[in-house]
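*Asks:* Below are the sequence and a predicted model; questions follow.
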Amino acid sequence: MPEFLDHLPEGTAADLADTLDRLAGFGVALARRIARGGLDEALDTAQGSNADGDTQKALDVIADDMARAALDGGAVRYLASEEQEEVVTLGAGTLALVIDPLDGSSNIETNVSVGTIFGVYPAADTPEASVLRPSRELLAAGYVIYGPQCCLILRVGEGGVLKYVLDPETGRFRSLGEIAAIPTESSEYAINASNYRHWPAPIRAYIDDRVAGTEGPLGHDFNMRWIASLVAEAHRVLTRGGIFLYPGDSRKGYAQGRLRLVYECGPIGHLIEGAGGRASDGTLPIRDRQPRSLHARTPFVFGSANKVARVATYHDLPESEVSALFGSRGLFRS
């Protein structure tokens, strides 16, 4: 019986079940560590840079070390982490794990929900072949969100998306069963509007139609959300529907956005599709993307299936036509 999860889908292979339970145990331990925020202030706020050059807090490194410790002696042979420059070999196991140990750590001091994102593949002959593959080949994917509730969201294989809630009394994740499908209708969208001037024309046109509200072609008002924590954004979309957009833009270093394909977008896309939604790079399914490097970035759009499909429709127009066609604000009405 798993130690930290009270239920897994019937037929889950023993090596995968053990790995998922170890990840749940890591989530329990990290939830406790995050809850101590402020008690170890100097440790929590110290900063450096990770392997990809992004700002890294001491807690990012602590989370990475905790994840490796939790996996020690288990079935994971190769580990690909945001905090490591290359894929790490842990042992002679059968699986490969991709992980962002602590996504959104820059929000820690503001008490905004942060999370852990992970995906599990079968191990291949080499470290690179094990993790540089389309996320449609994932055996399982999920995230832990550390917020008012500590939840584990998990999809095993091509099954439904399961929700677990951490019971602080027992230190175990209790299953609440399969979540409902992502709602089709929602008036929420999430994007960092401060970058509007840098976006490609199709994204500007898509957002313009929503900003226009009742006076625009869609005929009703929308609410914009932006948390700057990918796990929190995904959790809201899974719960309430809507759409999240992080496009590439014209700034130096942002042509492919800033989110990582291997250990952020791939696993989140796996979950979103499992709940009936869609995830893309703006035009093509994110789960079909072939990563070229461990820290490869990609534009990322996910949410209610009809809304993600609509973004792709905006991209189908030649850029020279976008301004003229959308100037009338009447091309698309759904």
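*Replies:* Perfect, I can see it now.

*Asks:* CA only for contacts and neighbour counts going forward, please
*Replies:* Noted.

*Asks:* Can you get me the start-to-end distance on stretch 126-138?
*Replies:* With C-alpha to C-alpha, to the nearest Å as the measure, stretch 126-138 spans 17 Å from end to end.

*Asks:* For A312, the count of nearby residues, please.
*Replies:* The number of residues packed near A312 is 18, by other C-alpha atoms under 10 Å.

*Asks:* That one against T283, yeah?
*Replies:* Yes - contact criterion C-alpha atoms under 8 Å: A312 and T283 qualify, at 4.6 Å.

*Asks:* and the residue nearest the centre of the chain, helix, strand or coil?
*Replies:* Note on the chain: the residue nearest the mean C-alpha position is I268, at 3.9 Å, using C-alpha atoms, centre = their mean. Three-state call for I268 (DSSP: H, G, I helix; E, B strand; the rest coil): helix.

*Asks:* Please compare the first structure with the one that follows:
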Amino acid sequence: MERLIPVLKRDRVDVELIMLIRTILAASKEISFRVSQGALAGVLGSTLDKNIQGEVQKNLDVLANQLLIDMLLGDDSVRAIASEEEDFVIAGHRGAPYIVAFDPLDGSSNVDVNGQIGTIFTIYRAVEGIADDSELQFLQPGNRQLCAGYVLYGASTQLVMTTGGPTRCYTLDSTHGGYLLTEEVARMPSVTNEFSVNLANYRYWAAGLQDYFNRNVFNADCGQPLSMRWNAAMVGDIHRIVCRGGLFLYPHDSRSGHENGKIRLLYEANPLAMIVENSGGKATCLGARILDLQPRSLHQRVSVAMGSKQQVDEFDQIYQKSHIA
């Protein structure tokens, strides 16, 4: 099996960017070890604090966040850092070429039940003429991402990443401490009968969106019915879809704070959209390509439809006809 760095060199990734990816993955290995120790490492349970999103922080959230920040601040190629757990941008090294954004532990509500969790990250080129600690550094559309990836902490620790070419899958070899290429090119089926959505939110959805599920899930005469898979961790649901196709939905709804959706554009939607597209899928927000959205704020939330092209297209057509927005 081929190691990560030779694959990146074969993909003609700049050496400086390769070294930055190594820095992020060094932090992921430490997080993976802490996750594997669970209660033995004293990392389970919640803190008394809430993050900028208003969510109660898990102990492992705080640990993963600080590990990534410390590692990235030690890398002189990093000009600025944005974390889902932090209110503001953190300045790095003046004049450095790259900025990094991340969700340190997506799905952290699963920590205490040994469920799927993961780290999502994205790298952009820094913008000249803008202060290092300005959120304007990160208000770039997702189509400018240089690298997007996630590390899934499960039965094995897997890295799924693209640097602009195909989405590739790697597995952490705990014996040698390196990520090895285990899937040269991830190719998503154009359609399956699986979908991922939190159906508990059905009551808050607009009528047109409810109609999609009334016709495709609850209707006994719908033909081949859809089958639901839901991990309560977007990174886990998207990983399954990258591997075997399907549809992931997290639409906006009528609850306060959810009018524009729940998924963070910078930390989740953009990097996962790049991974999905580069594995042959599609990613949209209210019918528009996610990677073309112009961000308005550091912690902006959006509605999301991602996965197999045919299923995303079908959902978007129903959205457009029903005027869900």
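*Replies:* In hand now; what should we look at? Keep in mind the model is a prediction, meaning the values are calculated, not measured.

*Asks:* sorry, back to before: what's the separation between the residue nearest to the centre of structure 1 and R278 of structure 1?
*Replies:* Here the criterion is C-alpha to C-alpha. By it, I268 of structure 1 lies 10 Å from R278 of structure 1.

*Asks:* counterpart of the residue nearest to the centre of structure 1 in structure 2?
*Replies:* For I268 of structure 1, the aligned position in structure 2 is L272, judged by TM-score structural alignment.

*Asks:* same deal with R133 of structure 1?
*Replies:* With TM-score structural alignment defining the correspondence, R133 of structure 1 maps onto Q140 in structure 2.

*Asks:* Check for me that R210 of structure 1 belongs to a helix.
*Replies:* Yes - the assignment for R210 of structure 1 by three-state DSSP puts it in a helix.

*Asks:* Hmm, G219 and it touching each other?
*Replies:* No - in terms of C-alpha under 8 Å, R210 of structure 1 does not count as a neighbour of G219; the distance is 9.2 Å.

*Asks:* Among the two, which residue is more densely surrounded?
*Replies:* Taking neighbours as other C-alpha under 10 Å, R210 of structure 1 and G219 compare with R210 leading, 22 against 14.

*Asks:* Name the nearest residue to that one, ignoring sequence neighbours.
*Replies:* With sequence-adjacent residues excluded and distances taken as C-alpha to C-alpha, 6 or more residues apart in numbering, R210 of structure 1 is closest to F222, at 6.1 Å.

*Asks:* show me what contacts that neighbour?
*Replies:* Contacts for F222 of structure 1 were tallied using C-alpha atoms under 8 Å, 6 or more residues apart in numbering; they are S187, E188, Y189, R210, V211, G213.

*Asks:* Translate the fourth one into the numbering of structure 2.
*Replies:* Aligned counterpart of R210 of structure 1 in structure 2: N216 (TM-score structural alignment).

*Asks:* Stretch 189-201 of structure 1 aligns to what range in structure 2?
*Replies:* Under TM-score structural alignment, the alignment places stretch 189-201 of structure 1 onto residues 195-207 of structure 2.

*Asks:* Would you mind finding the match for Y150 of structure 2 in structure 1?
*Replies:* Using TM-score structural alignment as the criterion, the counterpart of Y150 of structure 2 in structure 1 is Y143.

*Asks:* how near is its match to L325 of structure 1?
*Replies:* According to C-alpha to C-alpha, Y143 of structure 1 and L325 of structure 1 sit 40 Å apart.

*Asks:* who's more crowded, the two?
*Replies:* Y143 (29 against 14).

*Asks:* just checking, Q256 of structure 1 touches T298?
*Replies:* Yes - between Q256 of structure 1 and T298 there is a contact under C-alpha under 8 Å: 4.7 Å.

*Asks:* Between those two, which has more neighbouring residues?
*Replies:* A direct count of neighbours by other C-alpha under 10 Å for Q256 of structure 1 and T298 places T298 higher, at 26 against 18.

*Asks:* Would you enumerate the residues in contact with the more buried one?
*Replies:* Applying C-alpha under 8 Å, 6+ apart to T298 of structure 1 gives the contacts G248, Q256, G257, R258, L259, R260, L261, C265, D281.

*Asks:* if you set the cut-off to 7 Å instead, what comes out?
*Replies:* The neighbours of T298 of structure 1, taking C-alpha atoms under 7 Å, 6 or more residues apart in numbering as the test, are Q256, G257, R258, L259, R260, L261, D281.

*Asks:* Now do stretch 50-66 of structure 1: distance from first to last residue.
*Replies:* Criterion C-alpha to C-alpha; first-to-last residue distance in stretch 50-66 of structure 1 is 16 Å.

*Asks:* Go through structure 2 and flag its longest helix.
*Replies:* helix 15-37 (DSSP state H).

*Asks:* What is the subsequent helix or strand relative to it?
*Replies:* Scanning the chain past helix 15-37 of structure 2 towards its C-terminal end, the next helix or strand to appear is strand 46-50 (assignment: DSSP states H and E).

*Asks:* by contact count, what packs against that following strand?
*Replies:* With contacts defined as 3 or more C-alpha pairs under 7 Å, 6 or more residues apart in numbering; DSSP states H and E, the secondary structure elements packing on strand 46-50 of structure 2 are strand 56-58.

*Asks:* And the contacts of whichever helix or strand comes after the strand it packs on?
*Replies:* Counting by DSSP H and E, the next helix or strand C-terminal to strand 56-58 of structure 2 is helix 59-73. For helix 59-73 of structure 2, the surrounding residues in contact (C-alpha under 7 Å, 6+ apart) are 23-24, 27, 31, 43-47, 78, 92, 104-105, 108.

*Asks:* residue farthest from the centroid of structure 2?
*Replies:* Checked against the mean C-alpha position of structure 2, the extreme residue using C-alpha atoms, centre = their mean is D221, at a distance of 35.2 Å.

*Asks:* That one is in what secondary structure piece?
*Replies:* D221 of structure 2 belongs to no helix or strand when elements are defined using DSSP H and E.

*Asks:* same deal with the one 10 residues further on?
*Replies:* Counting by DSSP H and E, N231 of structure 2 is held by no secondary-structure element, helix or strand.

*Asks:* Under the alignment, what does it map to in structure 1?
*Replies:* Pairing criterion TM-score structural alignment: the partner of N231 of structure 2 within structure 1 is identified as I227.

*Asks:* Appreciated, that's everything.
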